[in-house]
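Trainee: just coords:
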């Protein structure tokens, strides 16, 4: 028990120091000195892109950035009114009218299946699927389908959307790609098969970190499983960005770092970069931050030993049973 507490204390300290130096806006500006401007000048006219959780924050910035470069963008939002407003703003600011709203609640397997069925009728290739929708709910909330809410959106929603849309993603090979927005918070958590936090006292922040670690593991699994289908799978984290979600879920953190957090555009930068780069320059299954592949584990944080094929396969089996 003492050793576990010591590891957890070190993990938290290492994450805090590393995050403060790298995840804040000053970290982005420092890393941006090495960015290649030409990387973001590529046009993707005629490419079809789906962005989940697209009406605000990083999702909105991602949808805007893709539309600005000529893509046809399908914005998946839970709220119809906010979604319509976001679509209108992007159409107006980019001049790209090929931006559409798709209403879907990512916390509901039924809703995801219904959306997938409707969308497949379009029979169009999806060149880029961005799994951005995310949630940090601090108290335990159970969905109407019986799932813990954070898990339902962050893990089951991401998994269901990806698996169900893969037939359309495969149509766009060899340029097909799936990009999942994780969080640097996952550095604080080892991979666990306790997906719905059934053991111990529920902690929303810890559950969010667990969920985001699972997203990294799922990306590895998808890259391994579907590598021969011409689809690239990438996961990234945006750093600490000032978004409506962060302000609502982590008010103390947001206030403490006021003026130091990244903008939504800076948080979305690597998502857009991953969507634009030639696939031969990217590593499928890789974890990206500020336009570079980075380690999935902090030194001496004792998370790597849990990140094995047995645990990942067990998680996938569980998710499949829910689908």
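Mentor: That came through, no problem. Only a predicted model underlies this, so the values are computations on that prediction, with no experimental measurement involved.
Trainee: When you work out contacts or count neighbours from here on, use the C-alpha atoms and nothing else.
Mentor: OK.
Trainee: now the strands for the chain?
Mentor: Ranges of strands within the chain are 48-52, 72-77, 99-103, 128-131, 176-181, 231-236, 287-289, 292-293, based on DSSP state E.
Trainee: got those as JSON lines, with mean neighbour count and distance to residue 161 columns?
Mentor: Converted to JSON lines, those look like this (neighbours: other CA atoms under 10 Å; distance: least, CA to CA, whole Å):
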{"stretch": "strand 48-52", "mean neighbour count": "26", "distance to residue 161": "9"}
{"stretch": "strand 72-77", "mean neighbour count": "26", "distance to residue 161": "11"}
{"stretch": "strand 99-103", "mean neighbour count": "21", "distance to residue 161": "13"}
{"stretch": "strand 128-131", "mean neighbour count": "26", "distance to residue 161": "8"}
{"stretch": "strand 176-181", "mean neighbour count": "25", "distance to residue 161": "11"}
{"stretch": "strand 231-236", "mean neighbour count": "27", "distance to residue 161": "14"}
{"stretch": "strand 287-289", "mean neighbour count": "23", "distance to residue 161": "20"}
{"stretch": "strand 292-293", "mean neighbour count": "16", "distance to residue 161": "24"}
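Trainee: want to throw these into CSV with distance to residue 262?
Mentor: Converted to CSV, the strands of the chain look like this (distance: least, CA to CA, whole Å):
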stretch, distance to residue 262
strand 48-52, 20
strand 72-77, 23
strand 99-103, 26
strand 128-131, 20
strand 176-181, 15
strand 231-236, 15
strand 287-289, 13
strand 292-293, 17
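Trainee: Helices along the stretch 151-300 of the chain, start to end?
Mentor: Using DSSP state H, counting those that start in this stretch, the helices found in the stretch 151-300 of the chain span residues 158-170, 204-225, 244-249, 251-256, 264-276.
Trainee: what's the closest of those helices to residue 145?
Mentor: Taking CA to CA, helix 158-170 is the member of these nearest to residue 145, at 14.2 Å.
Trainee: on contacts alone, who are the packing partners of that closest one?
Mentor: helix 109-120, strand 128-131, strand 176-181 (3 or more CA pairs under 8 Å, 6 or more residues apart in numbering; DSSP states H and E).
Trainee: Would you mind giving those as CSV with distance to residue 92 added?
Mentor: Below are these laid out as CSV (distance: least, CA to CA, whole Å):
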stretch, distance to residue 92
helix 109-120, 25
strand 128-131, 22
strand 176-181, 26
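Trainee: and residue 297, how many neighbours does it have?
Mentor: Residue 297 has 17 neighbouring residues, counting by other CA atoms under 10 Å.
Trainee: Okay, one more to line up with it:
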């Protein structure tokens, strides 16, 4: 898909992979919608991107993905414009050292990493269908991770089990693969595709200022960060799914470096994908049947 003149939304766009993606999209001539939780950090990142690319068609949308009211308000504002959306990258992700809940009563990692993207995407589907109808199709890319795990659908908010930061993170990211596959099934024939990307291991700020990396991750980053790829390199894997003709029409796949990779076994089960959708719809107040 030719990105020049197209509109793409990137979540978590003020730093790391999200900022690298927003910068690359702006450099390609796209109109970029940066969805960021912090107005201050988002504005600073926007200024950097415009200065680096010379493209001033970069807009900041302030939204906390962990607050469903924020997500609904942002989607409503975008829908009211009636403009097409050609690309959506659900990039934002976090991890919390301590168990906690959002104002919506949902475990925080699940809320930000899965339910926020699930709700935002569903509420913007008409904009994406409009983008697809404009000619070139529209593409959704969910940014996942590579952790071999399985979701416990009976305890998504870690109320029964002992909370583990990386366990909660891994399950929430596996949920994105389940979501990707079920959404691909539902969008079949619409001109809108959805795939999941594993961007590889790279220098990131997982957890940001509100989340918290554990001490081992922080120590590794300080000692060996020089050896890890930069976010700009990781962004190429995501951009491939957004723009390459090689994946035009491909939907429901899990990609590594420009080729499909194996997902955790649970994500290969259509019944599990449908179950995740039902739980996510219930927790985010959507109609499970209609999406």
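Mentor: On my side now, so go ahead. Source: prediction; values computed, not measured.
Trainee: do you know which of the strands of the first structure lies nearest residue 253 of the first structure?
Mentor: strand 176-181 (20.0 Å).
Trainee: Dump the helices of the stretch 151-300 of the first structure to JSON lines, plus distance to residue 22 of the first structure and mean neighbour count.
Mentor: Output for these, formatted as JSON lines (distance: least, CA to CA, whole Å; neighbours: other CA atoms under 10 Å):
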{"stretch": "helix 158-170", "distance to residue 22 of the first structure": "26", "mean neighbour count": "20"}
{"stretch": "helix 204-225", "distance to residue 22 of the first structure": "18", "mean neighbour count": "22"}
{"stretch": "helix 244-249", "distance to residue 22 of the first structure": "18", "mean neighbour count": "15"}
{"stretch": "helix 251-256", "distance to residue 22 of the first structure": "16", "mean neighbour count": "13"}
{"stretch": "helix 264-276", "distance to residue 22 of the first structure": "12", "mean neighbour count": "24"}
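Trainee: The second structure: which residue goes with residue 59 of the first structure?
Mentor: Counting by TM-score structural alignment, residue 59 of the first structure lines up with residue 18 in the second structure.
Trainee: how far away is its match from residue 285 of the second structure?
Mentor: Noted for residue 18 of the second structure: a distance of 27 Å to residue 285 of the second structure, by CA to CA, to the nearest Å.
Trainee: ok, how many other residues are close to the counterpart of residue 187 of the second structure in the first structure?
Mentor: Using TM-score structural alignment, the partner of residue 187 of the second structure in the first structure is residue 226. By other CA under 10 Å, the residues close to residue 226 of the first structure number 14.
Trainee: just residue 277 of the first structure next, same as before
Mentor: Neighbour count for residue 277 of the first structure, taken as other CA under 10 Å: 14.
Trainee: again, but for residue 114 of the first structure
Mentor: Number of residues near residue 114 of the first structure (other CA under 10 Å) recorded here: 12.
Trainee: ok so, going back, need the helices of the stretch 151-300 of the first structure in CSV with distance to residue 64 of the first structure, can you?
Mentor: Formatted as CSV, these follow (distance: least, CA to CA, whole Å):
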stretch, distance to residue 64 of the first structure
helix 158-170, 21
helix 204-225, 24
helix 244-249, 17
helix 251-256, 24
helix 264-276, 9
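Trainee: quick one on the thing from earlier: neighbour count for residue 18 and residue 285 of the second structure, which is higher?
Mentor: residue 18 (26 against 11).
Trainee: Residue 177 of the second structure maps to what in the first structure?
Mentor: So residue 177 of the second structure corresponds to residue 216, using TM-score structural alignment.
Trainee: so what's the closest residue in space to its match that isn't next to it in sequence up against?
Mentor: Spatial nearest neighbour of residue 216 of the first structure, chain neighbours left out: residue 235 (6.2 Å); criterion: CA to CA, 6 or more residues apart in numbering. For residue 235 of the first structure, the contacting residues are 179-182, 215-216, 219, 285-288, by CA atoms under 8 Å, 6 or more residues apart in numbering.
Trainee: Same question for residue 43 of the first structure.
Mentor: When contacts are counted by CA under 8 Å, 6+ apart, residue 43 of the first structure touches 69-71, 276.
Trainee: Going by neighbour count, which of these comes out on top?
Mentor: Neighbour max across the contacts of residue 43 of the first structure (other CA under 10 Å) = residue 71, 24 neighbours.
Trainee: Throw the contacts of residue 235 of the first structure into TSV and include distance to residue 121 of the first structure, thanks.
Mentor: Below are the contacts of residue 235 of the first structure laid out as TSV (distance: CA to CA, whole Å):
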residue	distance to residue 121 of the first structure
179	23
180	24
181	27
182	30
215	28
216	30
219	27
285	29
286	32
287	33
288	33
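Trainee: Which one of those residues is nearest to residue 98 of the first structure?
Mentor: residue 179 (20.8 Å).
Trainee: Quick one: residues contacting the aligned residue in the second structure for the closest one.
Mentor: Under the alignment (TM-score structural alignment), residue 179 of the first structure maps onto residue 141 of the second structure. Residues in contact with residue 141 of the second structure (CA under 8 Å, 6+ apart) are 87-90, 194-197, 238, 241-242.
Trainee: repeat that with 7 Å
Mentor: Listed by CA atoms under 7 Å, 6 or more residues apart in numbering, the contact partners of residue 141 of the second structure are 88-90, 194-197, 241.
Trainee: got it, and residue 250 of the second structure?
Mentor: Counted by CA under 7 Å, 6+ apart, residue 250 of the second structure has contacts residue 193.
Trainee: again, but for the one 5 residues further on
Mentor: By CA under 7 Å, 6+ apart, the contact list for residue 255 of the second structure reads 196-198, 261.
Trainee: still on that earlier bit, ok, the contacts of residue 43 of the first structure vs residue 16 of the first structure, which is closest?
Mentor: residue 276 (31.1 Å).
Trainee: Residue 121 of the first structure versus that closest one, what's the distance?
Mentor: In terms of CA to CA, residue 276 of the first structure sits 27 Å off from residue 121 of the first structure.
Trainee: for residue 86 of the first structure, same thing?
Mentor: Taking CA to CA, one finds residue 86 of the first structure at 24 Å from residue 121 of the first structure.
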